[in-house]
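[1] Return atomic coordinates for the entry below.
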Amino acid sequence: MQAERKNRLLRLLSDQVCQVRRDVILARYTSFRIGGPADIFVEPHSLAELQAVVGLVRTEGLPLFILGGGSNLLVSDAGIRGVVVKLGKGFNYSRWSESGADRTERRVRVGAGRSLGRFVREAVAKGYAGVTFAEGIPGSVGGGLLMNAGAFGGELSQVVEMIRGVDRAARVVCLSAEQLGFGYRRTALPSDFIVAEIGFRLYPQEPARLGSAMRRAQTRRHTSQPHGSPNAGSVFKNPPGAYAGRLIELAGLKGARCGKARVSEQHANFILNTGGARAAEVKRLMEHVQRTVWAAHQVWLEPELRLVGDWEQGRGGPGLAAHASEEGP
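    So this is what the prediction gives:
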């Protein structure tokens, strides 16, 4: 974005939103600790501020990207053009309704900016089950909703009741769970729809059983997934009837490297930033994994990791996202 236009947009947004900055390095906001600058970085703290941002950005004809908790994401070394929105403190809440006399269920409205892990711990502390599978999944509740986060047989789609958000016309829209088009690690929401709040319906469970379920989830994650090096979670989706990590391991790719990016030796479906890795290195390593697994198993791995940003200024575009190369199917 040209400096003159960037400064003009900065002034316009500053009249609507209290926190607006330019040229913010996104690496500090991603779990991978990778990513270049955002032209404009905005943190709205209310639904009204969010609507104002969307309306102004659409009027100006600029791209808009919503940054959640920063997990499950690979931001280009060149960064993201246009406006990046990260929901502020006004979207970090949980509002619990009164349960019925029989305590058969309880509803809770959760701000999209709230940590998914914090919400899980709150639910367990209040004696409600339904989300213990998500213990240890990084990121925000809103980001988890968009990718239908899940683990160990559970998914958020099983407990989501409704959402509230802002559409491309800056209107506040409420949608039921049935309208979200949940699938494996996805929803059918338009990419420009901004989730602001999620409504969940949970059910009570004995504290001893809840505590046991939490400990099992924590133990499984601790023993099976890498810790210590920045990463973005699972890199590839599990193909039907198989596990991506197992296919990668059988292809002999544990420990494979590209620059400072390395396939984890503990769980092969994780790529680690061993210190100063670039997005281009992670992307090339992902492509190498895809080609090698295809050659070994005739299975093309589809990324779960989202590639975002200005890849034309980096090395190569995000063409690996859903399509095989000439060596694939």
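[2] only C-alpha atoms for contact and neighbour calcs from this point on.
    Fine.
[3] Please enumerate the strands of the stretch 51-200 of the chain.
    64-67, 73-75, 80-86, 94-96, 106-111, 128-129, 150-151, 154-155, 160-166, 172-176, 194-204 (DSSP state E, counting those that start in this stretch).
[4] looking at those, which is closest to I137?
    I137 lies closest to strand 150-151 among the strands of the stretch 51-200 of the chain, at 8.2 Å (C-alpha to C-alpha).
[5] Give me the contacts around the closest one.
    F133, A134, L156, R185 (C-alpha atoms under 8 Å, 6 or more residues apart in numbering).
[6] Here is the second sequence; please produce its structure so I can put it next to the first one:
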Amino acid sequence: MTIEKWVSDLAQMVNPQNIKCNESLKQYTMTKLGGNADVFVMPETEEEAANIVKYAYENNVPLLMLGNGSNMVVRDGGVRGIVIHFAKLDRIDIDGEMVIAQSGALIKEVSKLAAAQALTGFEFACGIPGSIGGAMAMNAGAYGGEIKDVIVDCTVLTPTGERIVLSKDELELAYRKSVITKKGYYVLNAKFHLAKGDQEEIDAKIADLTFQRESKQPLEYPSAGSVFKRPPGYFAGKLIQDSQLQGKGVGGAEVSTKHAGFIINKNNATATDYIETIHMVQRVVKEKFNVDLELEVKIVGED
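    Take a look at the predicted model:
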């Protein structure tokens, strides 16, 4: 099958204006890195999303789901096949203490809307830059809170396009992993249970967490956030800092001088620069401390 055939078939399922060929993925990732997607498609409904997933499966077309691109590094050669982007699936509904958010909704927007309704439990997410889909897949967390603390259930598509609902236990949420990543599911929406709280306390907590984030993280540069998972018994940022790697990097990529756990796109870096900087950090930390730094970010695409 040709790219033209994919586009023609997809145009029967979604608005043709939501299909793009040879689309640069730089504008869809927080690192501002990466090559082009053969075909880029944005479903407007969950049914459209299911049809695309089913089509890719039945026709053996490679399919990559892209959320807010906050936890993903796309290689310079881009992505073959179809990239499905859920940005238009961004509805957030609040009913009492229940919050239902679609995959493309930004997690910090869910936190903001919950806070506006005096609902507590989601303050931890006020500064997380990802989407609900990515947050579910990685069991996103910050400042002592994580998705598994508030999740009720999650509706996903299997790789064949079948829609199923997974309970909290079925999601197998653990530190930066879930059954979603293990089985290659695509998140459609998630339901959270929060609690009524004191408006002033919620606002104060969000203000405090926002200050902590803005004062400690290099938000002025494109980055994928925390690049590495926390190794058992250590902190990745401390190991990198103690390895004297801050300010060092390859090409336009650099280990942040503000937060050692971040690798920033400081000066028109390529994805190759960024990935080589990651490997340099892993190599030096292994040599100095005999600790293997495992990636929290996902690297996709071709060189």
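[7] Got a TM-score for the two of them?
    The TM-score (TM-score structural alignment, normalised by the length of the second structure) is 0.97; 300 aligned residues with a C-alpha RMSD of 1.1 Å.
[8] returning to what we had before: want to try JSON lines for the strands of the stretch 51-200 of the first structure, with distance to W300 of the first structure as columns?
    Shown next, in JSON lines, are the strands of the stretch 51-200 of the first structure (distance: least, C-alpha to C-alpha, whole Å):
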{"stretch": "strand 64-67", "distance to W300 of the first structure": "28"}
{"stretch": "strand 73-75", "distance to W300 of the first structure": "20"}
{"stretch": "strand 80-86", "distance to W300 of the first structure": "28"}
{"stretch": "strand 94-96", "distance to W300 of the first structure": "40"}
{"stretch": "strand 106-111", "distance to W300 of the first structure": "36"}
{"stretch": "strand 128-129", "distance to W300 of the first structure": "36"}
{"stretch": "strand 150-151", "distance to W300 of the first structure": "22"}
{"stretch": "strand 154-155", "distance to W300 of the first structure": "24"}
{"stretch": "strand 160-166", "distance to W300 of the first structure": "31"}
{"stretch": "strand 172-176", "distance to W300 of the first structure": "34"}
{"stretch": "strand 194-204", "distance to W300 of the first structure": "31"}
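[9] re earlier: return the member of the contacts of strand 150-151 of the first structure nearest to E206 of the first structure.
    Distances from E206 of the first structure to the contacts of strand 150-151 of the first structure, taken by C-alpha to C-alpha, are shortest for F133, at 16.2 Å.
[10] can you redo the strands of the stretch 51-200 of the first structure as CSV with mean neighbour count and distance to V54 of the first structure?
    Below are the strands of the stretch 51-200 of the first structure laid out as CSV (neighbours: other C-alpha atoms under 10 Å; distance: least, C-alpha to C-alpha, whole Å):
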stretch, mean neighbour count, distance to V54 of the first structure
strand 64-67, 20, 8
strand 73-75, 25, 21
strand 80-86, 22, 9
strand 94-96, 15, 24
strand 106-111, 21, 18
strand 128-129, 24, 35
strand 150-151, 18, 30
strand 154-155, 20, 30
strand 160-166, 20, 8
strand 172-176, 15, 11
strand 194-204, 22, 9
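[11] can you tell which of those strands is closest to R284 of the first structure?
    strand 73-75 (12.2 Å).
[12] Show me what P232 of the second structure aligns to in the first structure.
    Residue pairing (TM-score structural alignment): P232 of the second structure is matched to P240 of the first structure.
[13] element containing E49 of the first structure, please.
    Here E49 of the first structure sits within helix 47-60, counting by DSSP states H and E.
[14] Report the mean deviation for that helix after fitting onto the second structure.
    On superposition with the second structure, the mean distance recorded for helix 47-60 of the first structure (mean C-alpha distance after the TM-score superposition for the first structure) is 1.2 Å.
[15] So which elements touch that helix?
    Contact partners of helix 47-60 of the first structure among helices and strands, from 3 or more C-alpha pairs under 8 Å, 6 or more residues apart in numbering; DSSP states H and E: none.
[16] Spell out the residue ranges of the helices in the second structure.
    Secondary structure of the second structure (DSSP state H): helices at 3-10, 46-58, 107-116, 132-138, 179-183, 199-216, 236-242, 271-289.
[17] Quickly compare those and say which is most buried.
    Comparing these by mean neighbour count (mean count of other C-alpha atoms under 10 Å), helix 132-138 ranks first with a mean of 26.
[18] superposed on the first structure, where does that helix end up, distance-wise?
    Mean for helix 132-138 of the second structure is 1.0 Å (mean C-alpha distance after the TM-score superposition for the first structure).
[19] so that helix corresponds to what in the first structure?
    With TM-score structural alignment as the criterion, helix 132-138 of the second structure aligns to 141-147.
[20] Surely E97 of the second structure touches H193?
    Yes. Between E97 of the second structure and H193 a contact is recorded at 5.8 Å, counting by C-alpha atoms under 8 Å.
[21] sorry, back to before: please list the outside residues in contact with the helix holding E49 of the first structure.
    13, 16-17, 44, 63-64, 83, 166, 168-172, 196.
[22] Please convert the residues you listed to JSON lines, extending it with distance to L253 of the first structure.
    Formatted as JSON lines, the contacts of helix 47-60 of the first structure follow (distance: C-alpha to C-alpha, whole Å):
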{"residue": "L13", "distance to L253 of the first structure": "47"}
{"residue": "Q16", "distance to L253 of the first structure": "50"}
{"residue": "V17", "distance to L253 of the first structure": "47"}
{"residue": "P44", "distance to L253 of the first structure": "42"}
{"residue": "P63", "distance to L253 of the first structure": "37"}
{"residue": "L64", "distance to L253 of the first structure": "36"}
{"residue": "V83", "distance to L253 of the first structure": "37"}
{"residue": "V166", "distance to L253 of the first structure": "42"}
{"residue": "R168", "distance to L253 of the first structure": "42"}
{"residue": "A169", "distance to L253 of the first structure": "46"}
{"residue": "A170", "distance to L253 of the first structure": "46"}
{"residue": "R171", "distance to L253 of the first structure": "47"}
{"residue": "V172", "distance to L253 of the first structure": "46"}
{"residue": "A196", "distance to L253 of the first structure": "39"}
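[23] follow-up on the earlier one: so the match of P232 of the second structure versus T187 of the first structure, what's the distance?
    18 Å (C-alpha to C-alpha, to the nearest Å).
[24] Comparing the two, which shows the higher neighbour count?
    T187 (17 against 8; other C-alpha atoms under 10 Å).
[25] Show me what that one lines up with in the second structure.
    So, by TM-score structural alignment, T187 of the first structure is matched to S178.
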